[in-house]
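Trainee: Here is a sequence together with a model predicted from it:
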Amino acid sequence: MTYESSVMAVKMFEFSSKEELFSFNANIDCPYCTKPVTASQHHLSTHHLRCAIHYSENGIGKFSIPCFCPEERRGKRSHWHCTKCTKIIQRSSDFRLHLSNHGMVMTDKPQDGEETSMDNTYVSDTPEERPPCQKCDSLFATPPNFRQQSKQQNGKHEQPMLCVDAKNGIYVTPKDSEGTSILIHICKSLVAQSFLCELDSCREFMSMAAQSGNPGKECFHLERTKNARCYSPPPPLCNASLEEMAEKGILSKSRKDECMALVSRAFMEEVDCVFPVFWEENGPERFVYFSVFADQNEVWCTFGRTCVTLDTKFGKWHCQCPDANNAQYSCIHQHLCMWWVFQERPCWRQSATVNRMVEMEEIPAKIMKTDDIL
């Protein structure tokens, strides 16, 4: 069988066990690679299974493997074929998000000897013999699936969700389930009947679900609100702190007036102008995030708020607004957060040093030195 014919004849990307992967591709050229190579167990294990993404669908453990086939070549980079739709995803983090939007539950890679599938596992016909979840009363046929459910229900893999605007139902949560906790805003307001996520991929997923007859389907960011922290107002910004910053020459009089005006508008809207967000209990405390009132509704501030990030290790400031890209001055949102730091965390501005740029994925960044506020 030639390479081209094997690719056309055999193309499967989702498996329930490694044995299924090995048997399905036995005695053929690897359909997932660009060059003809025998799909041996060693090749499949080292080039595909090693990088597989594991997840659970309806309580059944499954995994998808990366592909290098000619259908979507990007240099030497691999890609992922979604078996739930026809999309081809380039990055593993985006593929995890895509699978989550399809309702899959991301799981850890099984340990050696732990069966990924239920195919070879005895399933009792007696419900009482199946371990029940203590929180949702679901019954699970195998201990691995029960352990995964327990971890999820106990919040060990649950990303944090924090309410920053109780009036309008605005929350903040990490964009991804892994890696740096880049902040995004979502809106879930029962009063206004607004259930929105700022990510285009999530909006597309919910729109597709509504067209398919499931208008109540939410992306996994919105689903996190069931475990959200209750709203607790942050310390208010004091004018005396801003006056002291102006006296020290940290900001101009015109920028001081702009900051005070935006704080006043936030007060009139009955929302917090600057809301600090700390994820240190869920990861490293290097990055501190601020949800900042923008009084606009643009792409960079979908729900009238934008995100400002402080890298406490290198003293770098990042903001999503277009003004943050101006090399001549810092945006008003960064100055508002500096106001909060100057007032509430003077140790940060005293100890921060700046010696190089730190890139943050997918955040348009204007770098501002924290020692400028000393």
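Mentor: Sure, I can see it.
Trainee: CA only for contacts and neighbour counts going forward, please
Mentor: Noted.
Trainee: Just give me the longest helix of the protein.
Mentor: When the chain is parsed with DSSP state H, its longest helix is helix 253-268.
Trainee: helices and strands around that helix, which ones?
Mentor: Applying 3 or more C-alpha pairs under 8 Å, 6 or more residues apart in numbering; DSSP states H and E, one finds that helix 253-268 makes contact with helix 239-247, helix 332-344.
Trainee: take the one below as the second:
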Amino acid sequence: MAAITLADDLTHLIKIVAAEENSCSLCDIGFETVEKLHTHIDRVHWTKRVDASCLHRLGQGHVVPCRLKCMQSVDKDRRSHYHCPICSKLLRRCGTFKYHLFNACRNSTPREKSKTLHFDVQAESKSKKQRKECQKTYSISHCLPRQRRDAHKLPAVCIDPRNGVFMVSQSSNSAAPIHVTKHLIKGIIGCEDKDCISIFEILKDINPAVDCNHLHSVQNAHSIANIALGDKALNSLVEMNLISSATSEKCRSERMKSLDSNAPLVVYANFEAFGISNRYKYYSILTGQNTHSSPSERVRVTFDVEAGSWSCLCSRKTGTCLHITLAKWYVFQTDPELISSVPR
């Protein structure tokens, strides 16, 4: 059986791997229930995936390990191994495969579809159609890789141009944005995605110039106007008993910090211009705390318009954090009709 080791997300992986009833095509093992099969795919294959989105020719693909008898030396114990989607080479260890994928095989010429690697039929036919159309527009062959790369750019908006802070969709299948920083003059470059951080750590001593698709996408980011928050809206929140007087003083303190640092306190990242659903509203909140996973010193707050609920990516799991309160302040000043859906 041919191994399918490239998938967009977990749902896509389950769809193509669990094609046969209660059987995993990456292990050739059957399971009693569908639930056990899905749990197996998640724990054994998806958790050990390698994000290949940095390779623009692959788009947002994730390479998952295969446990079929593809290698003569692993027939006995069925050790996991990886199929390179570019040159079809088989490698055992995850670290070795990452080095091969992002360094040794990065600039190699893709071969024809491997005998041990089958892509989705519809996606493959669509890709061939796109390449055919591109050849009509771009007569010079070396222009094609850049055109394919630009086609996979993610929606991005500029949050803080002075400090080079952007919000970019995490993937083509997930509109939820992440913060990235890219300021060439100040020498600040960073991405919050965990997979990208892992890749950067692996390649920092090999090829420090490697960037991810998130950083590449900010080149065409949309600009967003900075809106200063006023006391009138904040006082109205106190009068409506949506926040306490003590909380309002904390909000004013955060506003002073943002003015001192010359950075916007709250920015609404409008992704509707990219054709993304307006159910979720995303706000970038200044935290002033620089961490390894958040070099932008900002955090994302999300408002679900249909459910009327707020969520924040900060460490606080329950209740309303100060970041959500700052986002409410912004919403009440710019779009007060939404405040009726905000839980008290």
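Mentor: It's in. These numbers were taken from a predicted model, which means no experiment stands behind them.
Trainee: Superposed, how do the two chains score by TM?
Mentor: Once superposed, the chains reach a TM-score of 0.64 (TM-score structural alignment, normalised by the length of structure 2), with 272 aligned residues with a C-alpha RMSD of 4.5 Å.
Trainee: one step back: the longest helix of structure 1: what's the following helix or strand?
Mentor: Sequence-wise, the next helix or strand downstream of helix 253-268 of structure 1 (DSSP states H and E) is strand 274-277.
Trainee: whereabouts in structure 2 does that next one align?
Mentor: Taken onto structure 2 by TM-score structural alignment, strand 274-277 of structure 1 occupies residues 266-269 there.
Trainee: mean offset of the matching stretch relative to structure 1 (after superposition)
Mentor: Once fitted to structure 1, stretch 266-269 of structure 2 is off its aligned match by 0.5 Å on average (mean C-alpha distance after the TM-score superposition for structure 1).
Trainee: Just give me the match in structure 2 for F195 of structure 1.
Mentor: Aligning on TM-score structural alignment places F195 of structure 1 opposite I189 in structure 2.
Trainee: Give me the three-state assignment for that match.
Mentor: Reduced to three states with DSSP: H, G, I helix; E, B strand; the rest coil, the structure at I189 of structure 2 is strand.
Trainee: my guess is it meets K182, correct?
Mentor: Yes. Contact criterion C-alpha atoms under 8 Å: I189 of structure 2 and K182 qualify, at 4.4 Å.
Trainee: In terms of packing, which of these two has more residues around it?
Mentor: Taking other C-alpha atoms under 10 Å, I189 of structure 2 and K182 do not tie; K182 has more neighbours (21 against 16).
Trainee: From I188 of structure 2, how far out is the more buried one?
Mentor: According to C-alpha to C-alpha, to the nearest Å, K182 of structure 2 and I188 of structure 2 sit 6 Å apart.
Trainee: what does G319 of structure 2 give?
Mentor: Counting by C-alpha to C-alpha, the gap from G319 of structure 2 to I188 of structure 2 is 34 Å.
Trainee: Neighbour count: those two, which is higher?
Mentor: Taking other C-alpha under 10 Å, G319 of structure 2 and I188 do not tie; I188 has more neighbours (15 against 9).
Trainee: Give me the distance between that one and H142 of structure 2.
Mentor: Per C-alpha to C-alpha, I188 of structure 2 is found 31 Å from H142 of structure 2.
Trainee: Contacts for the helix or strand harbouring E204 of structure 1, please.
Mentor: Per DSSP H and E: E204 of structure 1 is located in helix 200-211. The contact list for helix 200-211 of structure 1, computed with C-alpha atoms under 8 Å, 6 or more residues apart in numbering, reads N101, H102, L196, C197, P215, G216, K217, E218, C219.
Trainee: between those, which is nearest E178 of structure 1?
Mentor: N101 (15.5 Å; C-alpha to C-alpha).
Trainee: what about the closest one, neighbour count?
Mentor: 21.
Trainee: ok, which pair from the contacts of helix 200-211 of structure 1 is furthest apart?
Mentor: Farthest pair in the contacts of helix 200-211 of structure 1 (C-alpha to C-alpha) is H102 and L196. Separation: 16.9 Å.
Trainee: Could you check which of those two has the larger neighbour count?
Mentor: Taking other C-alpha under 10 Å, H102 of structure 1 and L196 do not tie; L196 has more neighbours (21 against 18).
Trainee: can you tell me the helix or strand for Q122 of structure 2?
Mentor: Taking DSSP H and E as the definition, one finds Q122 of structure 2 inside helix 121-137.
Trainee: which other helices and strands contact the strand ranked longest in structure 2?
Mentor: In structure 2, taking DSSP state E as the definition, the longest strand is strand 174-183. Applying 3+ C-alpha pairs under 8 Å, 6+ apart, we find strand 174-183 of structure 2 packed against strand 165-171, strand 188-191, helix 213-217, strand 298-304.
Trainee: Recalculate using a threshold of 10 Å.
Mentor: Applying 3 or more C-alpha pairs under 10 Å, 6 or more residues apart in numbering; DSSP states H and E, one finds that strand 174-183 of structure 2 contacts strand 156-160, strand 165-171, strand 188-191, helix 213-217, strand 280-286, strand 298-304.
Trainee: Can you mark which positions in it are buried?
Mentor: Judged by neighbour count using 16 or more other C-alpha atoms under 10 Å, the buried positions of strand 174-183 of structure 2 are A175, A176, P177, I178, H179, V180, T181, K182.
Trainee: Equivalent analysis for stretch 299-316 of structure 2, please.
Mentor: By neighbour count with 16+ other C-alpha under 10 Å, stretch 299-316 of structure 2 contains the buried residues V299, R300, V301, T302, F303, D304, V305, W310, S311, C312.
Trainee: on that earlier part again, now list whatever residues contact both of K182 and I188 of structure 2.
Mentor: Contact criterion C-alpha atoms under 10 Å, 6 or more residues apart in numbering; residues shared by K182 of structure 2 and I188: N163, G164, V165, S296.
Trainee: what does the first one align to in structure 1?
Mentor: Residue correspondence, TM-score structural alignment: N163 of structure 2 in this structure matches N168 in structure 1.
Trainee: how near is its match to N214 of structure 1?
Mentor: For N168 of structure 1, the distance to N214 of structure 1 equals 25 Å [C-alpha to C-alpha].
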